[in-house]
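> What shape does this take:
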Amino acid sequence: MAVTLPHIEDSSRTHYIPPVGNYETFTDADHYAEKVKEWGLSAGKEQFWYKDKDHQRLVSIRGYIVYGETDDFNTVIIEFQDGNLSCIHPAYLKEMQSSNFGKAVISNSAAPSSEKPTVPVNVKEPEKKTNTKESKAPKTSKKSAEVKKDKSAKLVLPEEKVHFTAVVRQFALTWNHFNEENDEVVILDKVIIHQDEQIDVGLAWCAHSKTLKKFELAPGEIIEFDGKIVKKKLAKGKDVDEEFIISEPVQYKINNPSKLKKS
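Model (predicted):
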């Protein structure tokens, strides 16, 4: 009598790109669903297809890496059934879920890099030589120099989860380029981080998740909560009513607010 052996994935044909150093993990199911939806993937799924030219394998998403000057970009960390971890761009993983994936020849430029992705740096044009006798450096007053310094100063954000107070300013829509649709967000004003040295953030935004919708927030309400803040500029929504457009730049995002209370 023939014995059927369990199927073991052939991992020898997969090129792994393991993450270097630490990476972000999901705090709970809502955080996972929020990020997966942001990447244009199905938030209700726990496994996704990783496809190559001649084979495909099931993978799970274990976390992500944040990079770029404004922390706008992510690299997804996937885990194969044999326990190996690998890095992949979320748009590339989304493309792999299509039934047509693999029919076209994948160019080398589309393959993810083994190193941490970087944002291209604009190349400066060579400076033109000027006659030092004819050109003079503009005079800058001490007062204007101090103002310029203050504007260029950047907030030093805590890396761990911290306690916040804020005022609900409005609801807005932001364009998600992964799933090509608008996502609803909450704009918060007078955001303050409470720790040994209080930090006044000003404006910030967060996803209007299922958890937040349960609180039925309204503009003008004062709230307090725990969360993690990162520098991530809010993108404007596309083809939306004026009431859902934020009129000024919002540079900071609060991830997965929890333990929310209304004052």
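> Going by C-alpha atoms from here, please, whenever you check contacts or count neighbours.
Fine.
> can you give me the helices in the stretch 101-250 of the chain?
142-152, 210-213 (DSSP state H, counting those that start in this stretch).
> In CSV, list those along with mean neighbour count and distance to L188.
Shown next, in CSV, are these (neighbours: other Cα atoms under 10 Å; distance: least, Cα to Cα, whole Å):
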stretch, mean neighbour count, distance to L188
helix 142-152, 10, 21
helix 210-213, 13, 13
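> Which one of those lies nearest to I65?
helix 210-213 (24.1 Å; Cα to Cα).
> same for the closest one, what does it pack against?
Of the remaining helices and strands, none touches helix 210-213 by 3 or more Cα pairs under 8 Å, 6 or more residues apart in numbering; DSSP states H and E.
> Tell me which residues are up against it.
D30 (Cα atoms under 8 Å, 6 or more residues apart in numbering).
> cool, stretch 13-25 as well?
Contacts of stretch 13-25 (Cα under 8 Å, 6+ apart): 52, 62-66, 77, 84-88, 113-114.
> Turn the helices of the stretch 101-250 of the chain into TSV, including distance to D196.
Formatted as TSV, the helices of the stretch 101-250 of the chain follow (distance: least, Cα to Cα, whole Å):
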stretch	distance to D196
helix 142-152	22
helix 210-213	27
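> Figure out which of those is closest to Q198.
Counting by Cα to Cα, Q198 lies closest to helix 142-152 out of those; the figure is 17.8 Å.
> Help me confirm that K94 is found in a helix?
Yes: under DSSP: H, G, I helix; E, B strand; the rest coil, K94 sits within a helix.
> still on that earlier bit, widest-spaced pair of the contacts of stretch 13-25?
Farthest apart among those by Cα to Cα are D52 and V66. That separation is 25.1 Å.
> Now the second one, please; I'll put the structures next to each other:
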Amino acid sequence: MIIEHESLEQSGLTRYIPPKGDFEGFRDVEHYKEKVKEWGLSSAKEAKREFLFKERNYQRVVTIKGYETYGKTEEFNTLVIEFQDGNLSCIHPAYLKEMQQSSFGKESMLEVTVKEPVKLETPDTEVTVTTDSKETQPTPKKAKTTKPKKEKEPKIELPAEKVHFTATVKQFAMTYNPFNEENDEVVILENVQIVQEPPLELGFAWCSHSKTLKKFELVAGDLLEFDGKVAKKKLPKGKDVPEEFIVEVPVPYKVNNPSKIAKQN
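Coordinates of the predicted model:
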């Protein structure tokens, strides 16, 4: 760790990005442990409290004061960190996690160089030389066959607010979580329908197998009713998961924060 007075001397070199306004704090110690584990910053029994904020030529000690939420369904987080001089600043969880590595600063994993592909121009005709004559004659280029375009499926307008759903439990699955670098268990739902006039059929969707859902001891075939928000987010594949947790169908939607859950008999 850095000596405190040395860290404070670097405060003038740091570019702060203060939170826009009010941000989410931690309800208690358990809530803090749950969130830092979700972000991949600490999985120990005693959750880590101090972290290093690094630049190329210095580093400082920070603590996490809370987080902001963003995205259409508010499923993404930006951390609010506090420096030893009392200044607050925002930072992405993955970037703070990267700063904890000893190799940080040599080559950032978050910097990706995108190169434009080189286009090679080809002539419309090819020149063929015959053995009988020195003259050349152009060979016309073969005409390209145009494949018929597939008809696009009508785009579904998803509601931004919380709505009421009915769905059937299809199976359980595993999806890779890049924040904690582990597989998380999720529930795959089929026959997902938003209850409205007229009803909106979504087909397949997935949601986290949270503590709330585990209380219902779900099995495949269970009929559910619940409230929640839905987003267009394809199910990420898990890494090295058992066969029974592999999903064979595309799952394009995610249900966030299901509540008022009722299991029908």
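> Which single one of the contacts of stretch 13-25 of the first structure is nearest to D200 of the first structure?
So of these, ranked by how close each gets to D200 of the first structure (Cα to Cα), first place is V66, at 23.5 Å.
> ok so the closest one is a strand residue?
Yes: counting by three-state DSSP, V66 of the first structure falls inside a strand.
> contacting residues for the counterpart of V219 of the second structure in the first structure?
By TM-score structural alignment, V219 of the second structure lines up with A218 in the first structure. By Cα under 8 Å, 6+ apart, A218 of the first structure lies in contact with V168, Q170.
> Check the second structure for its longest helix and report it.
In terms of residue count, the longest helix belonging to the second structure (DSSP state H) is helix 29-38.
> Can you name every helix or strand that the helix or strand just after that helix contacts?
As assigned by DSSP states H and E, the chain's next helix or strand after helix 29-38 of the second structure is strand 51-54. For strand 51-54 of the second structure, the elements it packs on are strand 59-70, helix 93-99, judged by 3+ Cα pairs under 8 Å, 6+ apart.
> how about those in TSV, adding mean neighbour count and distance to T113 of the second structure?
Shown next, in TSV, are these (neighbours: other Cα under 10 Å; distance: least, Cα to Cα, whole Å):
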stretch	mean neighbour count	distance to T113 of the second structure
strand 59-70	18	26
helix 93-99	18	17
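> which residue sits closest to L41 of the first structure in space, ignoring its chain neighbours?
Nearest non-adjacent residue to L41 of the first structure, counting by Cα to Cα, 6 or more residues apart in numbering: K94, 6.1 Å away.
> Trace the one you found over to the second structure, please.
So K94 of the first structure corresponds to K97, using TM-score structural alignment.
> ok, that match touching K37?
No: using Cα atoms under 8 Å, K97 of the second structure is not in contact with K37; the gap is 11.3 Å.
> for the stretch 151-263 of the first structure, what spans make up the strands?
Assigned by DSSP state E, counting those that start in this stretch, the stretch 151-263 of the first structure shows strands spanning 162-176, 181-194, 199-207, 222-231, 252-262.
> same for the third one, what does it pack against?
Meaning strand 199-207 of the first structure. Contacts defined by 3+ Cα pairs under 8 Å, 6+ apart place strand 199-207 of the first structure against strand 181-194, strand 252-262.
> same question, the fourth one
The contact analysis (3+ Cα pairs under 8 Å, 6+ apart) places strand 222-231 of the first structure against strand 162-176, strand 252-262.
> Now with 10 Å, please.
Counting by 3 or more Cα pairs under 10 Å, 6 or more residues apart in numbering; DSSP states H and E, the packing neighbours recorded for strand 222-231 of the first structure are strand 162-176, strand 181-194, strand 199-207, strand 252-262.
> how about L41 of the first structure, what does it touch?
A33, K35, F48, P90, A91, L93, K94, E95, Q97, F178, N179 (Cα atoms under 10 Å, 6 or more residues apart in numbering).
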